[in-house]
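Chemist: Got a predicted model here, sequence first, then my questions.
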Amino acid sequence: MAKSTRRPGDPFKAAEAVFKRTAKPAPEPSRAPVAAAARETVTLKIDHDVLDHYQADGPGWQERINAALRHAAGLGGTKDVGKRPEELDASNDD
């Protein structure tokens, strides 16, 4: 009878050793200093008709919703945020 050939050592340890050699450590997330007026991504439930209203004017709808919320909260600030270039003219100036 032929002698059976067995692989020396534990195959699980061998696989783990290969993985450890080839695996690259995950890069540390770089966090820049956060400005006071930085925006934050949130999940917000909005009625479909309200969302349709703001999305109907095209890109910039999120900025327009933010501007409306700032106005409703009495925070003022950037009144022309979210306006498209063709919407900006002398009538937007105070």
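Modeler: Done, it's in. Numbers count the residues shown, from 1 in each chain.

Chemist: Going by C-alpha atoms from here, please, whenever you check contacts or count neighbours.
Modeler: Noted.

Chemist: Secondary structure element holding residue 16?
Modeler: Using DSSP states H and E, residue 16 sits in helix 11-22.

Chemist: Please name every helix or strand in contact with that helix.
Modeler: If you count contacts as 3 or more C-alpha pairs under 8 Å, 6 or more residues apart in numbering; DSSP states H and E, helix 11-22 packs onto no helix or strand.

Chemist: For the following helix or strand past that helix, buried residues please.
Modeler: Using DSSP H and E, the helix or strand that follows helix 11-22 towards the C-terminus is helix 48-55. For helix 48-55, burial by neighbour count (16 or more other C-alpha atoms under 10 Å) applies to residue 54.

Chemist: Tell me the first helix or strand C-terminal of helix 48-55.
Modeler: Once the chain leaves helix 48-55, the next helix or strand it forms, by DSSP H and E, is helix 61-72.

Chemist: put this beside the first:
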Amino acid sequence: MSEAEIDEMAASDPDHPGLDDTVWAGLDEPPSGKEAISIKLDRDVLSFFRQEGRGYQTRINAVLRHYMQAKERAG
């Protein structure tokens, strides 16, 4: 589908709210102290963390924090 066809279908759907700037203005800011990035991980590593379900990004962050703190303690 083209972008125009998608927009036309969405506009004709009575259950679809408009996605104008007022919708986006009401969204919360991301939590302070965190930053969204793009990172490339080996497939098996990502699969390992995803196996436990939701929260896999938080678990990856915890492992990286543990490594960072260990390096800081070691000097």
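Modeler: Yes, it's here. Bear in mind that the values here come from a model prediction, so they are computed numbers and not experimental data.

Chemist: so the helix holding residue 16 of the first structure matches what in the second structure?
Modeler: Aligned using TM-score structural alignment, helix 11-22 of the first structure spans no residues in the second structure.

Chemist: Could you do stretch 50-60 of the first structure as well?
Modeler: In the comparison with the second structure, stretch 50-60 of the first structure aligns to the range 45-55 (TM-score structural alignment).

Chemist: Enumerate the positions of stretch 57-69 of the first structure that are buried.
Modeler: Going by neighbour count (16+ other C-alpha under 10 Å), the buried part of stretch 57-69 of the first structure is 61, 64-65, 67.

Chemist: CSV for the residues you listed, including distance to residue 46 of the first structure?
Modeler: What follows is the buried residues of stretch 57-69 of the first structure, written out as CSV (distance: C-alpha to C-alpha, whole Å):
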residue, distance to residue 46 of the first structure
61, 13
64, 14
65, 10
67, 15
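
Chemist: and the two most separated of these?
Modeler: For the buried residues of stretch 57-69 of the first structure, the maximum inter-member distance is 9.7 Å, found between 61 and 67 (C-alpha to C-alpha).

Chemist: that older thread, so how far is the match of stretch 50-60 of the first structure from its chain's centroid?
Modeler: Centroid separation between stretch 45-55 of the second structure and its chain, computed with C-alpha atoms, centre = their mean, to the nearest Å, is 14 Å.

Chemist: What's the end-to-end length of that stretch?
Modeler: This stretch, stretch 45-55 of the second structure, spans 15 Å end to end (C-alpha to C-alpha, to the nearest Å).

Chemist: got a list of contacts for it?
Modeler: Stretch 45-55 of the second structure is contacted by residues 56-57, 59-60 when judged by C-alpha atoms under 8 Å, 6 or more residues apart in numbering.

Chemist: One more: stretch 38-49 of the first structure?
Modeler: With C-alpha under 8 Å, 6+ apart as the test, stretch 38-49 of the first structure has no contacts from any other residue.
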